[in-house]
Structure formats: C-alpha cells, structure tokens
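> structure for the following, please:
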Amino acid sequence: MIPVSASLALLLPAFQLLPAFEPPVDPDRGEAQRWAAEELSKPQYASAKPSWIAEIWNQFVDWLRSLNGDSIGGANIGVPLIGALAVVLIVVAVIVVRPRLNARKKTSAKVFDGEPTVDADAFRALASAAASREDWQTAVVEQFRAVVRAAEDRAVIDIQAGRTADEAAAQLGRAFGAASSRLEEAARIFDGVKYGKATATASDHAAVRALDTRLSAMRPDFAGQPANGLAVPR
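Below you'll find the model as predicted:
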C-alpha cells in the first residue's frame, strides 16, 4: 500500500498544471465600455467590417425592399436590378446615342443632279420663277446652284462632278474669305431642303440670293491654304 505522503507527491505536479483560479470580476459601466472598445479595436474585427461598396449595396437593397414591402429577398435581388439597368441603358441609347449616330451618317447633298450645260443665269431664272409662286424649297436649291455654277464659270473653282454643298462652301470660303460664314449657312439651308426635306422660307431664299449677288461683285482673294477644287487664278 502506497503511503499518503507518496500519493500527494505524485499529484502535486498535476495541480501545478491547472490554471490559477481568478475570482469573477464585476466591472462598472465605464470599465465595461472601455473593455469593449479595446476588444473591437483589434485587427480581426476591423477586417471583418463590410466595405463601402457592400454598405452602399445593402442600403440599395433596403431601399428596394421598402418599395416592395420587404418582399424582395437577397437571393433574387439581382433580377429586378438587372431589369432596371437594362431599361435605363435602352432609354439612354434612344435619347443620346441614336441621334449622334444618325448625325454621323448624314452626308451633304450633291449640288447638281447632272446639269453640266446649264449656266448660272439659267439657275437664277429657275430660282426666280419658283420664288414667284412661293415655292421656297425650289428657289433655295436653284439659287445655291447659281452660286456654285457662277464660281465655276468664273474659274474660281474647278468643275467637279458630284461636289456636295459642304465641299462647295469650303472651297468657295477659301476663295472668298470674307463670305465664308455666309457660304456655310447657305450650304446648311441647301442641305436642309435637298437632303433633310426641311421647309424653306422666303428669308432663306433671300439670304442665298444676297450671297449670290455679293459673290458676283467680289474678287476672289484665295485666302487660306490651296485645296482641291480651287481653280488656278488666270
């Protein structure tokens, strides 16, 4: 039989391994708040916080739920969101993108339809006859043709098949620098009537006719850089 003293000697190392017993601590309110703040300031808690993107998403989900009586769950929230985004993209495409694409596709109308033997005076007569019957669309078209054909007859610009109104205005603008802005405006009116089917007015025809009269009295200065379509002064 093992003596009692020997048994106690054998159990002593085991008791030494047990953690020291501490009495329960009952902190006051301020101490408890301090302990909680110190605990939550540890890195593992900071890394567990949601990112700002997650917070925005959660707020958006809460907003959708408020509109739907909390019937939208987290699993199917992407379905209405994708649908809403698709509608927004379609609206943006219709309002913004499509008109810009159409504008890029638009080209300037050709000045002549194939009247190489008709001189400027003949076009002026056609324009005057159209104006007398208040056919302002025809009057604008024929008057602008008179402007271009007169420049060709004077060798200010070369005769060029398929020349557009924008090209004619640019070439004549380099020959008659002081009238470049009026030439651009006349080309815009011509394109609006001939290509865009716009409605012309008596003032539109009067503006193109005044331009025709002014250019007939001007000497070309050929200001600016030489370009294709400008005739060589003789």
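
> please count neighbours and contacts with C-alpha atoms only from this point.
Noted.

> got a list of contacts for the longest helix belonging to the chain?
If you go by DSSP state H, the chain has its longest helix at helix 136-153. For helix 136-153, contacts defined as Cα atoms under 8 Å, 6 or more residues apart in numbering pick out 111-112, 119-124, 126-131, 157-159, 168, 172, 186-187, 189-190, 193-194, 199-202, 204-205, 208-209, 211-212, 215-216.

> any of those buried? List them.
111-112, 119-120, 122-124, 126-128, 130-131, 157-159, 168, 172, 186-187, 189-190, 193-194, 200-201, 204-205, 208-209, 211-212, 215 (16 or more other Cα atoms under 10 Å).

> among these, which are in helices?
Among the buried ones among the contacts of helix 136-153, the members falling in helices (DSSP H) are 120, 122-124, 126-128, 130-131, 168, 172, 186-187, 189-190, 193-194, 204-205, 208-209, 211-212, 215.

> one more, please, to line up against the first structure:
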Amino acid sequence: MTAAGAVLGTLTAAPLLPRTGDDPPVTIPRDPAREAAERELSKPMYHENDPGLFQRALNRFWGWVDDLFSAASGATPGGGFGLLVIVLAVALLAGALWWRLGAPRRAAASTPALFDDRPRSAAEHRAAAEAHAAQAHWNQAVQERMRALVRALEERALLDPRPGRTADEAAAEAGRTLPAHTDRLRSAAHAFDDVTYGGRTADQAAYLRLANLDRDLEHTRPVLTNTARTTPSSHPHGAAG
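This next block holds a predicted model:
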C-alpha cells in the first residue's frame, strides 16, 4: 500500500482521537472524513515520486496495445504465435504489392510540366540523354529522351510550344498529327511519368524504345487535319506543314 493509501485509510476508518478511559472514541461522519483525506493527499509530499504526464500517457498507450494484442491473440488460432504469422504474412503481401505496382501514379491534371524553366533544343536534350545512357542512368536518360522527342516536334511545328505541357498532353496532341505512332507516344509518356512521378525504375530496354521512337518520328510525315493535306510532292521529307 502506498503512503497516500495509508493516509486515506487512516483518516476514513480510524478514530481521529485516542480513547481515554471509558469515554467513547471521537469520530466524524464519512463525507467530512473523505474531504479531510483528500486535502491531506493533495499535499506535494505525497506526489514526489508520481510519474509525469508523458509517462502516464505512455503507460496508458502500452496498456491499450497490450489489451489489443491479448484480445487478438485470444481470437486467433494458435494464440500469439498465430497472430505473429498473420502480421508477417500481411507485411509480406503489402511489400510484394508495392514492389509490383510501385507508388500510386498521380492524376494527369496534377502532373507537373514536362520541361523545366531552362529551354533547351532537341539536340541538347538528346545529348544529355545519351550521356546518361552511357552511364546506365536509365531514369534520367528516359526523361531527357522524352523531352528531346517533344522538343523536336515543337521545332518542326507539329506541336505548339506551350509552357506547362505534360508528357501525356504532348503524346495526345502529337498522336493527332502522327496517328501511326499514337500507341507508342502514349507508352513513352507513361514511361516518363513512371520514372518521374511514380517512383519506378527504368531500364535499358525502356530507353531504347524511346530512342527508337524519337528517330522514327524524325522521318515520319504528319497527317494534317485541315483542307491542305500533306502530299509527297508538296513537302520535302521530314518537314512540317
């Protein structure tokens, strides 16, 4: 029993004055005795070794965790060991899903722009991409090659230069004038988004697909949607309308 408990028991259960002779003991009613005990126990001397607020909160938290696991282990076949097996299985499953699916992709509306604030030519982006590829930095190589591809389309006037354009938007717009490459353009934009915003890692094959698409687009004639369509005799090879 603590000192506080001893004081409470003494003040609420024992007579306040000793008996003298045959006189009956002097007592007080229960409620005044309890109030007197509370006043006594409120003195700092009885609380010098009490745990602090943080320690009390921590004790309550660990008590709650212990009760939770005790209840869970009691309801799980195999008790505590069975609960441990289930927790490990769930953790392994979550890790496998994260590795397989990667981080959630952002919506196209909130995807940052394809280019930064430093305008560079398609040739400069290609050179940067090749430099990254030579060092097997495939994420950066994919990013720079996608920028080179889009910048080249802008330089050929197949895309209007527009700040803030995303890779998905560029692929959709380019697909309207280069319909033979619509699927490859869409895949290239997805590869760019995956390594830039999705937390995935590119490889050499992903970069080579983008580089091949970039080279193919250089030799692809656009399909114009206005009345003056491009014909082999009206425009030189590779020129924009």
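
> overlay them and tell me the TM-score.
Here the TM-score for the pair of chains, by TM-score structural alignment, normalised by the length of structure 1, is 0.50; 127 aligned residues with a Cα RMSD of 2.5 Å.

> for the counterpart of residue 223 of structure 2 in structure 1, give me its contacts.
In structure 1, residue 223 of structure 2 lines up with residue 221, judged by TM-score structural alignment. Listed by Cα under 8 Å, 6+ apart, the contact set of residue 221 of structure 1 reads 175-177.

> from these, which land in helices?
Using DSSP H, those in helices are residue 175.

> which other residues reach the helix or strand that residue 32 of structure 2 is a member of?
Residue 32 of structure 2 belongs to helix 30-41 when assigned by DSSP states H and E. Residues from elsewhere that reach helix 30-41 of structure 2, judged by Cα under 8 Å, 6+ apart: 4, 7-8, 11-12.

> Provide the aligned range in structure 1 for it.
Aligned using TM-score structural alignment, helix 30-41 of structure 2 spans no residues in structure 1.

> just stretch 123-132 of structure 2 next, same as before
Using TM-score structural alignment, stretch 123-132 of structure 2 pairs with 121-130 in structure 1.

> mean deviation (superposed) between that stretch and structure 2, please.
Between stretch 121-130 of structure 1 and the aligned residues of structure 2, the post-superposition mean distance stands at 0.3 Å (mean Cα distance after the TM-score superposition for structure 1).

> ok, then the element right after the helix holding residue 32 of structure 2?
Scanning forward in sequence from helix 30-41 of structure 2 by DSSP H and E, the next helix or strand is helix 53-75.

> how far off centre is that following helix?
Centroid separation for helix 53-75 of structure 2 versus its chain: 28 Å, with Cα atoms, centre = their mean, to the nearest Å.

> trace residue 93 of structure 2 over to structure 1, please.
So, by TM-score structural alignment, residue 93 of structure 2 is left unmatched.

> where's residue 93 of structure 2 relative to residue 101 of structure 2, distance?
12 Å (Cα to Cα, to the nearest Å).

> and for residue 128 of structure 2?
In terms of Cα to Cα, residue 128 of structure 2 sits 29 Å off from residue 101 of structure 2.
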